[in-house]
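[1] pasting the sequence and the predicted coordinates here, then a few questions.
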Amino acid sequence: MDEALLRSLTPSVLTVLVRRGADFAAAEDAVQDALVEALRVWAVGPSPSSRLRSSRGDPIRDAKGWLVTVAWRKFLDATRADTARRRREDRVEEEPAPGPAPAVDDTLQLYFLCAHPSLTPASAVALTLRAVGGLTTRQIAEAYLVPEATMAQRISRAKRTVSGVRFDRPGDVATVLRVLYLVFNEGYSGDVDLAAEAIRLTRQLAAAVDHPEVAGLLALMLLHHARRAARTASDGSLVPLAEQDRGRWDTGLIAEGVGLLQAALARDRLGEFQAQAAIAALHADAPTAEETDWVQIVEWYDELTRLTDSPVVRLNRAVAVGEADGPRAGLTALAELDPSLPRHTAVAAYLHERDGDLATAARLYAEAAHKAPNLAERDHLTRQAARLNAR
């Protein structure tokens, strides 16, 4: 079976059905049924071209057309079988004759639909992975470490929410980018690499829309992903950025990310993802941690603060100030922020250690470990506390 081809065709097949008059929820169900049928039929033959067979056993060259035809039949069958939807059945066109699928690609509108403002962020992410990414409910549930039934209910509610939304309304690129960034930040769990999936979907979006922030987000993802192999030790423990083996960073991804960023910045329409990517590029450009241009990083954090006024950005800026101007300056910047912010205590511990106050740093590392959102970060902070206490 060619699962990658199936996933790449999923959004365009879904949008064809919606354009023909199917509501989103019913169309998405029909497409999923067609994918199941494709997995069964495509398993025949040694190559993708020979896997596609009609009911008569003839090879089928147009994979998208085949999926559209099967999905439309599934939709008609479901509509006719549902007595509560007889009125809609009267409006459904007769089944189109088999042939090449339309060249129109509404994938971009599908992105906007799945990131509709009426959806919660969690629902928008799940629906995007299902409708645009082509993942199964089981795969999404495993990635988010929730029961499949729970994820099925979440996706079902999201589909009902957007079923009445028309495709002719303008979409918000910023909302789509935030959803994709949420997907990327989930990283890896189960048999689906969500970071890689987010990059794939963002590449797809970048091919469909010419927007500097789309390029900025893709650059940011690539620059972060380039460091992935160096982020954990052989025992699974976290490796801080300053201690990572930079020889393990993916230079190809870094070069691609920097190229995308430079082209986006040249358009002089700065956005938050471009600013974040610029910070990531400065880290990637430094041969060693000691050679990092922290002064310029602080300047980019100032730009990012102006764009977002985010407390999390200000927290990261405090770290950068501590590196550029010394730990006392970093602690002064940190004192202006709410101590309940995530990672605030860990940042305070780090800056106090840099300032030579090891007892306070050890106590704060231990306190931060209790607040850590995951086991890997908790273990890392616990080891930091133990290291200082041993000294």
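    Yep, it's here.
[2] only C-alpha atoms for contact and neighbour calcs from this point on.
    Will do.
[3] what's around residue 340, how many residues?
    Residue 340: 8 surrounding residues under other CA atoms under 10 Å.
[4] so the residue nearest to residue 331 when sequence neighbours are not counted, which of the three states?
    Leaving aside its sequence neighbours, residue 331 sits nearest to residue 351 (CA to CA, 6 or more residues apart in numbering; 6.5 Å). Following DSSP: H, G, I helix; E, B strand; the rest coil, residue 351 is assigned to helix.
[5] next up, a structure to set beside the first:
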Amino acid sequence: MDERYGVVAETIRIEGTRILATLIRTVGDVQLAEDAVQEAALAALGAWPVTGVPPEPRAWLTVTARRKAIDIIRRERARGTKERDGADLLELSRPEPELDPVSALEPEDVVEDDLLRLIFTCCHPSLSPPTRVALALRTLCGLSPAQIAGVLLTTEVATTKRLVRARQKIAAARIPYRVPAEAELPERLPAVCAVIHSLYTAGHAPAEGEAAYDVDLCAEAIRLAELLHSLLPDQPTPTAVLALLLLTQARQAARVDDAGEVVTLDQQDRSLWDQDLIARGVALLNDSLERSARQADAYQLQAAIAAEHARVPSYPATDWREIVRLYDLLVEVSPSPAAELARIVAIAETGEVDRALVMLDAIPPSSRRHAVRAELLARRSQYAEAVHELDQALAEAPADHPERAHRQRRRALFHARTADNQQGP
């Protein structure tokens, strides 16, 4: 029984976005689609533990969600609380034999088109940038309003209101659910690329949970990046995004050990790195740079940094001065605390630890900044101060943060060295 509940939850987690995208295409209403998918999930939780998981669970959920949407529309009509022109009901009622649970699933390219339409809808220029991000995180990542509030540094109430307003605006303005015409792409493409990159980041470095990365979320982001690149193969930015994701993904197998513990870059077994992904990522990066006349944007610079790490056989062979140069450009092109912190780490690796410590003072406090300061202080044998910084890092990070065990091990090491220093020779 418990195993079947787990299958339902896992299916909804993996396939929920695709089912939602398909239903939004059909009905053109994000809120209605979300409500229908949620009711379909509840129906599965009630039925599958008794009848067993169907051979094609996504098809079952999709058909059930369509039927739930019809029920919702009819209930609203009966109550007279919402006006509809009947088009939604007609569209939903149209037979779709390819979605019959007994038959095969709908062609994968249709599903991919649905997801791409969903991204472009979230990134419509009439929506404010924070709203685009909130809507994308909700529909693409399935994050709750509380989780989105944490990402956007706002409240759950404000996030919920923002999502409601976004859905209302999409419906009222009849924002088309489609890939826009070529003339419309330039103003939307940066936001679409940012959403796909954010989706991968959410999987590569989860803010919550014990896992060091989310395999399914990373794979979904790469798949969408591939789709966007195939749609716009001559555009340098989507090409650079795909290059960055592949070069980052190439190191995934070496990021955790057999016990699931985080392995830092300097300790990773580079024989586990995927050389095919690295080769393709470098080729895409070079192609992107040629198409932009070698005027690099933020994604190209990040990909170049990843390529610089990937091309050397060992950590000591890393050309840190070149990486600092690339980070200097990145901070200039797209300044952010994360980019600045990474640049400081690279500067320290060139031997300028004192300069790096001074530069850390300009970075907003965070768990990550405390952890970096601890490592730099330890290089100056200031182990007591390093322990204090790691205490701060552990206090500010979630209890189940994937790097928590690594930081606790480093704290124990620095604490032991503090005791050694106090004992003297």
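    Looks like it arrived, so ask away. Nothing here was measured: the structure is a model prediction, and the numbers come from that model.
[6] how close does the residue nearest to residue 331 of the first structure sit to residue 360 of the first structure?
    With the distance defined as CA to CA, to the nearest Å, residue 351 of the first structure ends up 10 Å from residue 360 of the first structure.
[7] who has more neighbours out of the two?
    residue 351 (24 against 16).
[8] for the helix or strand containing residue 361 of the first structure, name the packing helices and strands.
    Secondary structure assignment for residue 361 of the first structure, by DSSP states H and E: helix 358-371. Secondary-structure packing of helix 358-371 of the first structure (3 or more CA pairs under 8 Å, 6 or more residues apart in numbering; DSSP states H and E): helix 344-354, helix 375-390.
[9] from residue 193 of the second structure, how far off is the residue nearest to the spatial centre of the second structure?
    The centre of the second structure sits closest to residue 199, judged by CA atoms, centre = their mean, with a distance of 2.1 Å. Computed with CA to CA, the distance linking residue 199 of the second structure and residue 193 of the second structure is 10 Å.
[10] same question for residue 413 of the second structure.
    Distance of residue 413 of the second structure to residue 193 of the second structure, given as CA to CA: 41 Å.
[11] and those two? Which one has more around it.
    More crowded of residue 413 of the second structure and residue 193, by other CA under 10 Å: residue 193, with 23 against 13.
[12] which one is that one nearest to, not counting chain neighbours?
    residue 238 (6.4 Å).
[13] over to residue 1 of the first structure?
    Residue nearest to residue 1 of the first structure in three dimensions, not counting chain neighbours: residue 43, with 4.9 Å by CA to CA, 6+ apart.
[14] the one you found - how many residues pack around it?
    16.
[15] for it, which three-state class applies?
    Judged by three-state DSSP, the three-state class of residue 43 of the first structure is coil.
[16] pretty sure it is in contact with residue 51, am I right?
    Yes. If you go by CA atoms under 8 Å, residue 43 of the first structure and residue 51 touch, sitting 5.9 Å apart.
[17] joint contacts of those two?
    Overlap of the contact sets of residue 43 of the first structure and residue 51 (by CA atoms under 8 Å, 6 or more residues apart in numbering) consists of residue 1.
[18] give the buried residues for the helix holding residue 361 of the first structure.
    By neighbour count on 16 or more other CA atoms under 10 Å, the buried set for helix 358-371 of the first structure is 358, 360-369, 371.
[19] can you give me the angle it makes with helix 375-390?
    Interaxial angle of helix 358-371 of the first structure relative to helix 375-390 (axes from the mean of the first three to the mean of the last three CA atoms, to 10 degrees): 160 degrees.
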